[in-house]
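> Sequence unavailable; structure follows:
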């Protein structure tokens, strides 16, 4: 670098991160506000925790069970303690529940919304920072709390614009799977690794199909790229038991539960899990949530190691086209379950908890696919500046528009070129431009330019429409607010 040459930083987003502009931020806020209204209706309170937790508090309960203390953005503080950006919303909740256990009501219902960070390899649609929207109940041992979470999730999906019939919430119980594993000879500490492989394999049933899962239960599986994934090493008889569980869903809730009872056999934990599912189904049915909205499905296991009872997943069932133009179901947008051992790390006492996490970006993408959002939003009314020395008059106009609840702004760039002001208004997607030069001011009038109609006329409006609704009109200055309201309404 030559002497005296300034090295300037590159203006680029860090790898794995992205920026969000105008409509994206607004759409996300509107969606989260709608969800929060449902949570509030159910009696849940908002909670905001720090974006930073101690690595010790995050502990080994990170979703990636193969590398529990990796995958986080961490650093060593001045006192040599390790800090990290939160990986999810659940670990901070466990810390809060333990720290404030003498002050919080029990059970404690809370929801939390905000960004989380994962130090993982980014890819298409996979970022290192993303939003989560969680709701949890801590301190309720009854599976009525799990049923409530599922009902609340159903209401939230419908509230934001996913109609009934376009989604289903699938419910299972890890105790049932534990019972099936017991029958398959996979209980005991020495089988922990094999159980983990089985869990992850079943969780991939939609992507890999029965043959792919079966391969992972045995010696392993080689994917299309040639990469080999180690299997659980089960024999044919044990794999048959697991595959029987995966295929246990029947046409009715009663039929599915009966088949699960057969599969768990004499396993006590397995029978307990089936009974919990029966209770959840009955509680939901009593509130009008039938299998068209929430169903018992043994195919849902959730890959996280800390779930101890009921688990649930919200799947959107409508079809979209993938990047290769093939039809496929949209897939999962939320998941969760019961985690009765999470707070125990801090207190030594078992504190029951259950909750759900919505993938905010996924749900936003679904709403765009359904056409519920993504329409180009109108920008503010733009008050143009014809005379520099009359800025006070223009500010008075914009103040009146804002006081009337209208989104408005004064052009604050160089007013010398009026054409640039209209280009600016177009870039801002302004529906109306307000124009007043010295001549209009002397006559006590303003000119309103309908930019939406003007654009349509420029494209394909008929001559009759042009004459019937001129894109530019002159109104009395005193009628500014009412005239803008009328133009926007039209």
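Arrived safely, thanks for sending. Here the structure is a predicted model, which means the values were calculated and not measured.

> rest of the way, CA atoms for contacts and neighbours
Noted.

> ok, now which ones touch the residue nearest the centre of the chain?
Centroid-nearest residue in the chain: residue 360, 1.4 Å away (criterion: CA atoms, centre = their mean). By CA atoms under 8 Å, 6 or more residues apart in numbering, the contact list for residue 360 reads 28, 130, 131, 132, 133, 333.

> number of nearby residues for residue 258?
Using other CA atoms under 10 Å, residue 258 has 15 other residues around it.

> and of the contacts of residue 360, the nearest to residue 276?
residue 333 (24.2 Å; CA to CA).

> Helix or strand for the closest one, just tell me which one.
Element membership for residue 333, per DSSP states H and E: strand 327-338.

> And for residue 248?
Applying DSSP H and E, one finds residue 248 in no helix or strand.

> contacting residues around residue 373?
With contact taken as CA under 8 Å, 6+ apart, residue 373 is in contact with 27, 367.

> for the one 10 residues further on, same thing?
The contact partners of residue 383, by CA under 8 Å, 6+ apart, come to 394, 397, 398, 408, 409, 410, 411, 433, 434, 435.

> again, only this time at 7 Å
394, 398, 409, 410, 411, 433, 434, 435 (CA atoms under 7 Å, 6 or more residues apart in numbering).

> second one coming, line it up with the first:
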């Protein structure tokens, strides 16, 4: 008997939309661990949780709104039944600005909140670039003090450490937009479009180097493919001053401040930026943040245009490998800064704010690429092998005892025989399988197979004979010792 061609043609193809990934236990548990670690840091600093929901009115998001009838550039949007456009949030900061403006009179000030959840961007997907991913933010709204920025930076450092990164595996790079504005003011640059072109050129320093940036600051740059990118149009002297500014980093924070004071041109805005960085430096010292963990780097500009002062970016330094085993660089795994004008879009009144966002999905992928994601923790439950349908009540009683002891357990509910059930348990990454046939029921015993041990032995861990003798791969114990024996196996594997 064959399928009806008409029915076959009508079946949808099983496929996921581009940029939207299906994730199983390993990915999900890794992200949950990260979120638990990072949010525990936020709560110790006194930040409260907030969830603003997935949809916002499209005009509240602002940044991605195009001049078109359908506002879906950069965001996923739809028209509600009241004919207003709503869109999935593209980050967690724009919804916070709306919430703060809407509830400002009733909020404690400053308002300190953290948030975590998925965000969506209607952009072209690619390697490591998804349309749906998870972020975790902490923000302070209502404080203009540089110490508020320093506290956010300190939490970012502590959050990365809590996520399992050693101290030499990351760095928070800090800059201040006011410094570059001061350099440009001294060079006579006033046009906002030209300033934005300068920011974009400086943002390419890691990829193009000083000479490549210098070309983009001037007339433009011809790349290897022959494509020409128009530059910012700065005069040679002005371009030199910007490049000198970006190269003023390196060394302890106080040394960088000294060098920056020589290149900002003495402008009022530049001096204000220097004073803010100096205050951040003092606060970071009081917070115990090491020089190597948080550095001043004038080349950091951040991509979003709404930053108004200090900006910071978390860069991953440790080596990571791709799926083929080749070395790869993850780079930025989070960032943030001060955005004093964002709430004013709603209220017309400037409201100081600063925050930091972890790219949870990206950080989780980086930890996995570095072999630090704790993949062993993604193993499945203890599996109780099903020999006899008439004994299902007994099997469920065993499962109930193990679950009551906090041990994830399942009874096999398929119809396969012994060997496929054991294969099933192995595919679930189960730590152990419980085997109870009629002989065991008559004797009042259970047979337990240590699957974790079997995996280690099959992987070549065979050099410790004493350890193997102390941990037999399969054993038969009295029924009353089931929970204790499973606990012993789990403890030996941890």
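Sure thing, it's come through. Bear in mind that the values here come from a model prediction, so they are computed numbers and not experimental data.

> Contacts for the strand holding residue 333 of structure 1, please.
So strand 327-338 of structure 1 is contacted by 307-322, 353-359, 362-363 (CA under 7 Å, 6+ apart).

> Figure out the length between the terminal residues of stretch 114-121 of structure 1.
Terminal residues of stretch 114-121 of structure 1 lie 21 Å apart, using CA to CA, to the nearest Å.

> ok, which stretches of the stretch 251-400 of structure 1 are helices?
253-264, 268-286, 344-347, 360-369, 391-403 (DSSP state H, counting those that start in this stretch).

> Nearest to residue 1 of structure 1, out of these?
That would be helix 360-369 among the helices of the stretch 251-400 of structure 1, by CA to CA, at 42.7 Å.

> what comes up buried for the closest one?
360, 362, 363, 364, 365, 366, 367, 369 (16 or more other CA atoms under 10 Å).

> Please confirm that residue 135 of structure 2 is located within a strand.
Yes - under DSSP: H, G, I helix; E, B strand; the rest coil, residue 135 of structure 2 falls within a strand.

> Tell me how many other residues crowd it.
Based on other CA under 10 Å, the number of other residues close to residue 135 of structure 2 is 21.

> again, but for residue 304 of structure 2
For residue 304 of structure 2, using other CA under 10 Å, the count is 10.

> ok, which stretches of the stretch 101-250 of structure 1 are strands?
108-117, 129-138, 167-173, 220-222, 228-230 (DSSP state E, counting those that start in this stretch).

> Dump those strands into TSV; add distance to residue 44 of structure 1 as well.
Compiled in TSV, the strands of the stretch 101-250 of structure 1 are given as follows (distance: least, CA to CA, whole Å):
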stretch	distance to residue 44 of structure 1
strand 108-117	5
strand 129-138	8
strand 167-173	20
strand 220-222	44
strand 228-230	42
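
> Count the neighbours of the closest residue to residue 335 of structure 1 other than its chain neighbours for me.
Excluding the flanking residues, the one nearest residue 335 of structure 1 by CA to CA, 6 or more residues apart in numbering is residue 313, at 4.1 Å. Counted with other CA under 10 Å, the neighbours of residue 313 of structure 1 add up to 27.

> what sits against residue 313 of structure 1?
169, 170, 171, 300, 332, 334, 335, 336.
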